[in-house]
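Chemist: Starting from these lines, generate the structure:
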Amino acid sequence: MQSTVPATTFNLPSQPGEAKQSMMWTYVLFWYLTGVTQLLIGMSRTASFEGFKDATITALLWLIPLLLLPKHAKKVTGLFAVLVWLLALPGFGYFLVYRQEITQSLIFIIFESNQSESREYFQNYFSWTIGLGFILFTAIPVYLWSKIDAFTIKKTTAYAAVLGILLVVFAYPMIKAIKARDIGVAYSTIDRHFAVSSPWQLLLGYMHYERELGEIERNLLSFKKIPPLTHLTEQAKPLPTTVVIVIGESTNRLHMGLYGYYRDTNPKLSSIQNELSVFDNVFASRPNTIESLEQVLTFANQHHPDVYKTKPSLMAMMKQAGYRTYWVSNQQTLTARNTMLTTFAKQADQQVFLNTSRQQNAYSFDEKVLAPYTEILNRQDEKKLIVVHLLGTHMKYAYRYPEAYDVFHDDKGLPKDLSADQVETINAYDNAVRYNDSIVYALIDRLKHKQQHSLLVYFSDHGEDVYDSAQHDFQGRNEASPTYAMYAIPFVVWHSPNWINAPLLASPEILHRQFDNADFIYAFSDLIGLRYDGFMPHESVVNSAFLEDPILVGNPYGRSLQQLVDTKALTRHDYD
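Modeler: Model (predicted):
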């Protein structure tokens, strides 16, 4: 006599497609709630479809409660759907207004703003178009939920389905962790995939905000304990005085028409070339933003990489000299990688953060900086420093410029034997360089029209190899295998006709000096007329006492420094 399966919640369904239909409608319901915003982000070309892909996969997890409690399918699904809907509304609404997604960077900006500024983030929600969007966003899930019914399913089938879902969602992160022999890899991968959709988007975003903010506050506390420069003096100068530092991103000068590149990637800057001091032998010390700027914006260098922890930063120096300081950034604000960068920004008297993107593959055009920059220029400060940090030509290059700057499409003049994808990458990079040219020109032009005693310095944090090296087979940056293009950066100075230290830039000879931009703080001090104990004139590229240094690249903590290829071999002149 054959045994029979007890009539439990996990029995076979009385109607053959019942379970499948309920699970299908449940998946579509949660796929919609968690993925529709990411779908709109991708369709609007605000960012890639990567977030939508992640939401499509993680939505499978909402089938698990249904599989375990099939008899209560409608109630269970409705309960979770309401929760997800409530937490998805802010992200959906924010996209409708600002065409961006909610991230920890946005949370940071909102909490760092005053009450009036925070209110501006939300006041646009109260329009009839946003209200209509919310109605549609609610009505569709209600319809999908109405299609779900209770069902029965075999216990073994349900458990097998749950296991399959867990494998689909978590197998890849675990495999990555096993290969890397680091469980942290699995955590970071899971975190990245879940951070795009409700309810994890807000929950993880706030957790990340708290974690990164804590790190920034600890850094700021450490910086506050650093004693100021001793015997700091400043050369007398006309007032008002405005000093601007423009920090580019991933731009190598080999792709700049201003430096002889065969393509016209610098039409704007070339049109005012007679007003510029264009240094053609300047190099970054490290090929990554944070590590590079830890040296550029402090007294640290490749031989003394930790000095930024014990000596004042450039921002602290300028505040000590009596300058009102501002930081305008189109870089990502609050990520695990950017905490030190945000710490430098937070040392300024005022910060304007403009990029809330979760990922780099997102549109955040640098023209965003122009409005706040102009507003700051119009402020009545006797002396001010404005740091403008651009997104520049950061990968992925096609996200760095609007359609109007999509100029280069062919392979004319490019190295032979490049693949179609490589040609497309180079064209996108050159388009990004051309757009960057327009932004830097606009920053100079607006400063020029203020007709103040003013100075602007533009450089990139590091370069990028875009199939520039010998075999033309590498794109990106790799500190372990350095190439010339990764470190060759633009360095351009503009000043008003009455700039007090214009004579320092008068000699054409200085433009060809080999200079490590880790020593930027000395050249900058010379240009604006600052002196203090520890100032080293031989490290300032504009000083008559300047001594050229070798360009040493590599990880200074790994004792792997080497001379950069195709640069002059020299003796290092440094402090002990």
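
Chemist: C-alpha only now, for contacts and for neighbours.
Modeler: Will do.

Chemist: all strands for the stretch 401-550 of the chain, in order.
Modeler: 453-460, 465-466, 475-476, 491-495, 515-516, 530-531 (DSSP state E, counting those that start in this stretch).

Chemist: hey, which of these is tucked in deepest?
Modeler: Comparing these by mean neighbour count (mean count of other Cα atoms under 10 Å), strand 515-516 ranks first with a mean of 26.

Chemist: Leu564 is nearest to which of the strands of the stretch 401-550 of the chain?
Modeler: Across these, Leu564 has its closest neighbour in strand 515-516 (11.0 Å, Cα to Cα).

Chemist: Residues contacting the closest one, please?
Modeler: Asn281, Val282, Phe283, Ala284, Ser285, Val541, Glu548, Asp549, Pro550, Ile551 (Cα atoms under 8 Å, 6 or more residues apart in numbering).

Chemist: compare with the first, here's sequence two:
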Amino acid sequence: MKIKCSKILQYGALEIVAIYFSLLMVMSLLTGNLVYRRSQSLLAAAIIVVLTSHLYSDRRKYFITWGALGTLLASVLYIYYNLNDSSQVYLAIKYLSFSLNESCLIILTVSMLWQRTKKFILVLLLILALIIPIVFWGYYLSMDAWFASDTLLAVMQTNLGESKEYLSDYFTVSGMAAIIFIVIVAGIVWRNMQSVLLVKEKKHFTAFISLALLVSATACYKTRDNLILNTGWKAKENLQKYADFQKMQAQRKSIVRLNLQENGKQQGVFVLVIGESQSKDHMSAYGYDKKTTPWLGEAFKQDNFIKFTNAYSCHTHTIPVLTYALTAKNQYNELQLENAVSLLEVAEAAGYETAWLSNQIKYSAWDTPITVIASEANQQDWINHNIGETTVSNAYDLKLLDSLKSLKLTDKMLIVIHLMGNHGSYRERYPRDFAVFSDMSSEVGSYDNSILYNDYVVSKIYEYVRSLPEFNCMIYFADHADAVEEKLGHDASKFVWPMTHIPMYIGFSERFRQKDAAMVNILRNSQDKVFTNDLIFNIMLGLMNIKIPDIYEQENDITSTYYNSDIQRFKTLYGQRFVREDLQ
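Modeler: Next comes the predicted model:
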């Protein structure tokens, strides 16, 4: 008996060593470096699987099933290292360990509950485990990109309709093939799992299986801080920041009222128009070879228009951009988002009547900081009523002109207009009369048509607001651009510089241009300076002559002589990339 136990221990030790070094070899092949430091979790996974295998009558079938499921779950590491350098090795090791421990836990759970619970519950357990490889492989083969936390956050803050449009534009046959392949392999694993039988007649079986479940679950918990799950944790952390932003709304408003300095007798109407997914690289007013912006091209010839040639977006997704652009938070300060006062909060405290007009979907009352900011407006009109259903608008952007004309106007007012603009699917953003670029490829042609229609819409908005007796100026900027030629949209995980090439311009009334001639001259002399759109908040405060100590930043206000135009400091993707890379 002692000899038999000794052999079991010897063989068990050899199995553990073999599995452990095999896992080290896999990680070394993936990263291109010999990996052995901080690999204790791999050793622990090897020990757990070998010891657990003795609870089964057919250990060989157990190892095959465990290996197949573990490989399926861990296969996403190949995607990461195929697209990235050999960084974050420790977090990758932890995910590999997590995958193997999770596989062990799933097999144990199915074996234990096979006769005690409904089968669909166990199938659901396996499907939940497969979400990671399905999402990451489907996304990789469709977009040739890593499914990063920014991507997940964008998905979490969108709706089913927008997801459908995105998939119709970018999802590929290879992506679908990957999902089908994973499902087929999972089906084979599932069949094998049903035939991997526990040796229930063993002494103290219940104690052993309970211990195995506890150890496997604990090992999964200990390795939860890993390369893949951190994608979800980071997205959740950002969502929590957004929730905190809403909770602190009353406190922020109180701080503004206490610290606001008198903004003089500044009167007038200021209009802020926010474009969507618009690239200046596809605007003829910025040098594009197709005449996509005829009105803007003529407007730029007038003395009361200023075109900014080096404007960049601070991110490539709408929510991160506007969260910064419309609050005191930016890439260059240390302010916590929840403490960052919004533009509308400040304007209201300074005595401005505020209005928010949008053709974007209002997902729910408090989904994002954008809806929190918009909720502060005294007057609101959301013309896209398909909340949570689709991004196919009830009307094209020109319908916002009716909303604009319906506003109750005052002599001191801030009007924010958020267009649907050039958001994909591009062909949904313009009426048929604007489908003029049929000689180009479908995607590029549709995008250029949407740019042409956007130019028409903005021209009509400007034509109306300039006729208002108290009109001061209209400021236009896009949240981000789309990499249309590269067919990448604006996905941050597949970042290219064209995603940040946004238009920005200001049109002044003749009265304002004369009254604030010094400021207008500063802006004209700054039109070629680098600017990121997370600084819109400071520009608006400068134009509206609102001064709040410790909130307004003159070094980040391009209307000020103190604006810091050093190109070395400008960033995008929330500080991950420097604009100077694109300018070199």
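
Chemist: Post the TM-score for the overlay when you can.
Modeler: TM-score for the superposed chains, counting by TM-score structural alignment, normalised by the length of the first structure: 0.57, backed by 362 aligned residues with a Cα RMSD of 3.7 Å.

Chemist: circling back to that earlier point, which stretch among the strands of the stretch 401-550 of the first structure comes nearest Val36 of the first structure?
Modeler: Short answer: strand 475-476, nearest of the strands of the stretch 401-550 of the first structure by Cα to Cα, at 32.6 Å.

Chemist: Output the residue interval of the second structure matched by that closest one.
Modeler: The aligned range for strand 475-476 of the first structure in the second structure is 488-489, by TM-score structural alignment.

Chemist: so which of the strands of the stretch 401-550 of the first structure gets nearest Leu40 of the first structure?
Modeler: strand 475-476 (29.5 Å).

Chemist: just checking, what packs against the longest helix along the second structure?
Modeler: Assignment by DSSP state H gives helix 2-31 as the longest helix of the second structure. Using 3 or more Cα pairs under 8 Å, 6 or more residues apart in numbering; DSSP states H and E, the elements in contact with helix 2-31 of the second structure are helix 40-53, helix 76-83.

Chemist: at 6 Å what do you get?
Modeler: helix 40-53 (3 or more Cα pairs under 6 Å, 6 or more residues apart in numbering; DSSP states H and E).

Chemist: residue range for the helix or strand that comes right after the helix it packs on in the first structure?
Modeler: Where DSSP states H and E defines the elements, the next helix or strand beyond helix 40-53 of the second structure is helix 59-74. Across the first structure, nothing matches helix 59-74 of the second structure (TM-score structural alignment).

Chemist: can you check stretch 177-190 of the second structure too?
Modeler: Going by TM-score structural alignment, stretch 177-190 of the second structure sits over no part of the first structure.

Chemist: Give me the distance from that stretch to the chain's centre.
Modeler: 29 Å (Cα atoms, centre = their mean, to the nearest Å).

Chemist: Just the buried positions in that stretch, please.
Modeler: Across stretch 177-190 of the second structure, burial judged by 16 or more other Cα atoms under 10 Å covers Ala178, Ile179, Ile182, Ala186, Val189, Trp190.

Chemist: Apart from its chain neighbours, what residue comes closest to the third one?
Modeler: Read it as Ile182 of the second structure. Ile134 (6.8 Å; Cα to Cα, 6 or more residues apart in numbering).

Chemist: Next, count neighbours for the equivalent of that neighbour over in the first structure.
Modeler: Using TM-score structural alignment, the partner of Ile134 of the second structure in the first structure is Lys179. Per other Cα atoms under 10 Å, the neighbour tally for Lys179 of the first structure reads 11.

Chemist: Now Lys179 of the first structure: which helix or strand?
Modeler: helix 155-180.

Chemist: helices and strands around that helix, which ones?
Modeler: Applying 3+ Cα pairs under 6 Å, 6+ apart, one finds that helix 155-180 of the first structure contacts helix 183-194.

Chemist: residues of the helix or strand that comes right after the helix it packs on that come out buried?
Modeler: Downstream of helix 183-194 of the first structure, the next assigned helix or strand under DSSP H and E is helix 200-224. Neighbour counts over helix 200-224 of the first structure (16+ other Cα under 10 Å) mark 200-202, 204-206, 208-209, 211-213, 215-216, 219-220, 223 as buried.

Chemist: ok and helix 200-224 of the first structure relative to helix 183-194, angle-wise?
Modeler: 120 degrees (axes from the mean of the first three to the mean of the last three Cα atoms, to 10 degrees).

Chemist: for helix 200-224 of the first structure, packing partners?
Modeler: Secondary elements touching helix 200-224 of the first structure (3+ Cα pairs under 6 Å, 6+ apart): none.

Chemist: what about the helices in the stretch 451-576 of the first structure?
Modeler: Applying DSSP state H, counting those that start in this stretch to the stretch 451-576 of the first structure gives helices spanning 484-487, 520-528.
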